[in-house]
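[1] The sequence isn't on hand, but the structure is:
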């Protein structure tokens, strides 16, 4: 059997013959654009037309965008031309406003391909849940899915209550703020509806909720609003009136809609003694409230602030704004609009949950072939999590599943940066890397219980800050008995005492899910900026001794020339000394050639 080991990006291929020697003569080279990261991922695929390489180019389209693409390369053909597959435009989810620009399709490529930066639009907001799809043997996308796709904010009725008393001046500044705020809302019959009111001594309705609302109509009405005027400011009487009447069905309110109230005022109310009881009634009715205070020297600032804090929902910092003048209102209109929209999108203003998940940042098909693991590095404020995709169903593990073991106080672990699985007899254990956990990196081993929830078995942390320990994972069955003998963990940013990013690869045995440190592979010189361990893979027996071997990429070695290190298997372990260094040649454009490694049979 003839074997070729391909290393990318830049599409470089290193040929191996039957024997122990490894050389580059006669290599078949597939090339693509380096700026598009051609070759970032590679997968072999067979169909009735032959054997192919499927090559990821996740920055395809750069610099206009990084939509990403896949290429098919015929292994058996005499030519070395790869054909681009225009698949990115086929990515869509029913009922979702898809934003395919910059999604980096092809960043991961196993039996599926993913675009972790695929976005969806909800009103004026963009979320990045990520998207994945099966690639058929005929090179078409099938079963496009996005496990973390968001349900855009449901129907929302927003009542905007403006203080129109004489102290508000100049009025056009308030009107400009109102228009800017409305421009930031997703207004429509089945989306956000708006009612506009003014008050001083009493409350006046200027524009009701209606079933035919659209942004153009509401903006037209807002642009013609004149100041009510008046010498009294009965804020709480106005709010109670809004609570009782504005959201009624006869005034265009919807029973299932989220009720939101926005009040803008410039001073202490004349009926502050009613405040507590009015707000308690608003709370009982489930009305979410934003308080905007225009602070003026003539007001009792402390008492006024206390009043606005009472009006605003909790946590107050998310629902209260203050500005120094009517003119300054315009500066908060965009932020206020986003906060209103995010009531539905991010658990009423709290931290992001799954909105920025980037599902598909990593992917792995388990040994038993019944689960595809997907990393979701952006979930839960970038603590990260893992998704298990099984038979068309997605299981997204909640934050509390890994929260205790990560101890992620800074929300930056990036769990799911890498994923894999290991076998111990008939038992399969799942492994996920979190290269920024506690700044040192972490690897977590877990199983799945009968309730389909993860059970933490073991964890290991890196020993150097910033090393990105856990960013690369590679299980090795040295003697091919279907039991994982070693787990190799890359720390490609590991810095030597000479301040070079040499990189390291750590060895762990794994027994019933428990990791045991077995040292590390001997790699580049401590003086070398190599990033050794950026890519790690198992290759079939190169030296014909009956044991699988391991190849480790060091893409920055030799001033970016790149190198591949080969380590021979030995019974149930790996010899830590280097057998050979290859890739030690410079291509015509000085590209890095050892970012990803794959073994191909033909």
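    Alright, I've got the coordinates. Fair warning: this is a prediction, and the values are worked out from it, not measured in the lab. Numbers count the residues shown, from 1 in each chain.
[2] Please make it C-alpha for all contacts and neighbour counts, starting now.
    OK.
[3] So which residues of this protein form helices?
    171-183, 215-222, 235-241, 275-284, 301-311, 316-319, 333-345, 379-382, 399-406, 557-560 (DSSP state H).
[4] wait, which of those helices is closest to residue 153?
    Evaluated with Cα to Cα, the helices of the chain place helix 333-345 nearest to residue 153, the distance being 4.4 Å.
[5] quick one on the thing from earlier: could you dump the helices of the chain into CSV and include mean neighbour count and distance to residue 50?
    Compiled in CSV, these are given as follows (neighbours: other Cα atoms under 10 Å; distance: least, Cα to Cα, whole Å):
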stretch, mean neighbour count, distance to residue 50
helix 171-183, 20, 55
helix 215-222, 16, 55
helix 235-241, 22, 72
helix 275-284, 16, 67
helix 301-311, 19, 69
helix 316-319, 16, 59
helix 333-345, 20, 47
helix 379-382, 24, 40
helix 399-406, 16, 44
helix 557-560, 17, 35
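[6] ok, and here's another one to check against it:
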């Protein structure tokens, strides 16, 4: 009789799906079924010129093909395509969700990669957006320019040039800055309201066409009161939550100066920050002392004067302060970006949420590798609400004196169910002290972290903790093993063979239980780059494991299958 060798996966009759060249089709895959149909969801992060997309591939029919989701186009009102860079889409999870950790929002001259995930239905339509770390831009500003158009302003063309130049310094657009202009002399004219010109091009064209209203009087108090009480109102395009900023440009003392205190009090009640510019041309041309005028304009400006007050010799000199004025305005708004944080430190602006995901019994655990200056963190979205640990939550495991170490906590996430009923969250930090660390912890609704145990890598550069996998071998609901990968672990002759560590789950702690082994060949392998659980692998009700090795066989890649032994996994692969 001949000999035969058993197998779990029939590689001789595989069904191969192919995507567009250079799209990295297969970056992530997810099995998905419903109504008797079976599908394979496939991520292609470089599809569509790097925008990224996912494909839905039918399983079971020999001639079935893959349908593109077209997530890079505007659908369902979620503005996924218009707002986001889908590069590194898609991290996939069930029920169907797709995450793009590099989803970015443009704020002024900065680009913040906070990340975003979306919920899909069976028709691949977007039914919800998960962007818990997306933050309002610091340039979310409503600005009213109050321009003196009285007879004494001369030449008007210089004021137009200044207006065009300062508008060019603002970041105009939805979610950022919008500008309105009010011109005054004896009368008030709202030249245009907030948001009336939604693009920089439209604003600059309006500035070029602005004519002087003229008038014998300069009623500055009336103009300021009108701007603060009416021009920022929703009826005039004002937005709730936008920073309100008033910019007053005038060349003479007001004829209603006794009304200034009341007008400025209205501005203060509405949280309007005021910049004021005194144009001295009229006084210098007549050789008059501008001291009282300067005192009034300083009174109009918010405190301190050195930040909010400007004076120029004449109308032409307005253009000499454009850069300084723009820098001060942007500095004001930038200060609000990290309110309450360490100076110069990032909070969640670069969190890249969704870099890793894990389905909890009542929600989702999301990794945030870029949070807190790339120290990393996690976020739980569950029936308990949205829980974000503060920066100091993991301070004992990641001391502040190791600042800028970029541990990448949240590079991988999972959870363990201990035999006693306690649940522990798991997060990998593969760059911690260059050796890597895995933290097992509890997270309460207030964001307080209680660390139960920390596992340390043993080799520099091994990326220990880049992948983690909890295994319930017998299907009883309790976790039996935790697998921790170190895919760039160096073996003989400095080959990137990779290693997968096995930890046995006890009543309250984990203990080392050896490691899994790839084939003993001298080659680069990166064994452990992907880990997966396979329920009922050998039709015995037990859960086995598969381990990916993408560099094996000269980058062709390999998948290793590991069977269950009593309470653990056999260290040698079965297929």
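    Received, thanks. Just so it is clear, the structure is predicted and the values come from calculations on it, not from any experiment.
[7] Mind checking the TM-score on these two?
    With the length set by TM-score structural alignment, normalised by the length of structure 2, the two chains reach a TM-score of 0.69; 503 aligned residues with a Cα RMSD of 5.2 Å.
[8] Residue nearest the middle of structure 1, spatially speaking?
    Per Cα atoms, centre = their mean, the C-alpha nearest to the average position across structure 1 is that of residue 358, at 2.6 Å.
[9] Can you find the partner of that one in structure 2?
    Using TM-score structural alignment, the equivalent of residue 358 of structure 1 in structure 2 is residue 352.
[10] what's near enough to touch that match?
    100, 101, 102, 103, 113, 114, 115, 116, 368, 369, 370, 371 (Cα atoms under 8 Å, 6 or more residues apart in numbering).
[11] List only buried entries from the residues you listed.
    Neighbour-count burial (16 or more other Cα atoms under 10 Å) applied to those gives 100, 101, 102, 103, 113, 114, 115, 116, 368, 369, 370, 371.
[12] Let me know the closest of those residues to residue 124 of structure 2.
    For these, the minimum distance to residue 124 of structure 2 (Cα to Cα) is 15.8 Å, reached by residue 100.
[13] could you measure that closest one against residue 81 of structure 2, distance?
    Applying Cα to Cα, to the nearest Å, the value for residue 100 of structure 2 to residue 81 of structure 2 is 11 Å.
[14] Need the counterpart of residue 125 of structure 2 in structure 1.
    Looks like residue 125 of structure 2 aligns to residue 140 there (TM-score structural alignment).
[15] What's the local residue count around the closest residue to residue 425 of structure 2 other than its chain neighbours?
    Spatial nearest neighbour of residue 425 of structure 2, excluding adjacent residues (Cα to Cα, 6 or more residues apart in numbering): residue 415 at 4.3 Å. A count of nearby residues for residue 415 of structure 2, using other Cα atoms under 10 Å, gives 24.
[16] dump the residue contacts of residue 415 of structure 2.
    Residues in contact with residue 415 of structure 2 (Cα under 8 Å, 6+ apart) are 358, 360, 423, 424, 425, 426, 470.
[17] again, only using 10 Å
    358-361, 365, 423-427, 440-442, 468-471, 479, 482 (Cα atoms under 10 Å, 6 or more residues apart in numbering).
[18] Over to residue 452 of structure 1?
    Contacts of residue 452 of structure 1 (Cα under 10 Å, 6+ apart): 388, 395, 397.
[19] Buried subset of those as a PyMOL selection?
    Restricted to buried positions by 16+ other Cα under 10 Å, the PyMOL selection for those reads:
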select buried, resi 388+397
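[20] Just give me the closest of the contacts of residue 452 of structure 1 to residue 353 of structure 1.
    When the contacts of residue 452 of structure 1 are compared against residue 353 of structure 1 (criterion: Cα to Cα), the nearest one is residue 397, at 11.5 Å.
[21] Not counting its neighbours along the chain, what's nearest the aligned partner of the closest one in structure 2?
    Alignment note (TM-score structural alignment): residue 397 of structure 1 maps to residue 389 of structure 2. Distances taken as Cα to Cα, 6+ apart put residue 447 closest to residue 389 of structure 2, at 4.3 Å, once the chain neighbours are dropped.
[22] among the contacts of residue 415 of structure 2, which ones are buried?
    Counted by 16+ other Cα under 10 Å, those give 358-359, 365, 423-427, 440-442, 468-471, 479, 482 as buried.
[23] Narrow those residues to those in strands?
    Among these, the members falling in strands are 358-359, 365, 423-427, 440-442, 468-471, 482 (criterion: DSSP state E).
[24] Report the two members of those residues separated by the largest distance.
    For those, and using Cα to Cα, no pair is farther apart than 442 and 471, which are 18.8 Å apart.
[25] Which position in structure 2 pairs with residue 508 of structure 1?
    So, by TM-score structural alignment, residue 508 of structure 1 is matched to residue 503.
[26] hang on, isn't that match packed against residue 454?
    No - between residue 503 of structure 2 and residue 454 there is no contact under Cα atoms under 10 Å: 12.0 Å.
[27] Now for these two: what residues contact both?
    With Cα under 10 Å, 6+ apart as the test, residue 503 of structure 2 and residue 454 both reach 509, 510.
[28] So for these two, which residue has more residues nearby?
    It is residue 503, of residue 503 of structure 2 and residue 454, that has more neighbours when counted by other Cα under 10 Å, with 21 against 16.
[29] which residues touch that one?
    By Cα under 10 Å, 6+ apart, the contact list for residue 503 of structure 2 reads 455, 470, 480-484, 509-515, 568.
[30] Let's see that with 6 Å instead.
    Contacts for residue 503 of structure 2 (Cα atoms under 6 Å, 6 or more residues apart in numbering) come out as 481, 482, 510, 511, 512, 513.
[31] Could you turn the buried ones of these into a PyMOL selection?
    Selection of buried members from the contacts of residue 503 of structure 2 for PyMOL, criterion 16+ other Cα under 10 Å:
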select buried, resi 481+482+510+513
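[32] between the contacts of residue 503 of structure 2, which is closest to residue 175 of structure 2?
    For the contacts of residue 503 of structure 2, the nearest to residue 175 of structure 2 is residue 482 (44.0 Å; Cα to Cα).
[33] right, and that closest one touches residue 470 too?
    Yes - here residue 482 of structure 2 reaches residue 470: they are 4.5 Å apart, a contact under Cα atoms under 6 Å.
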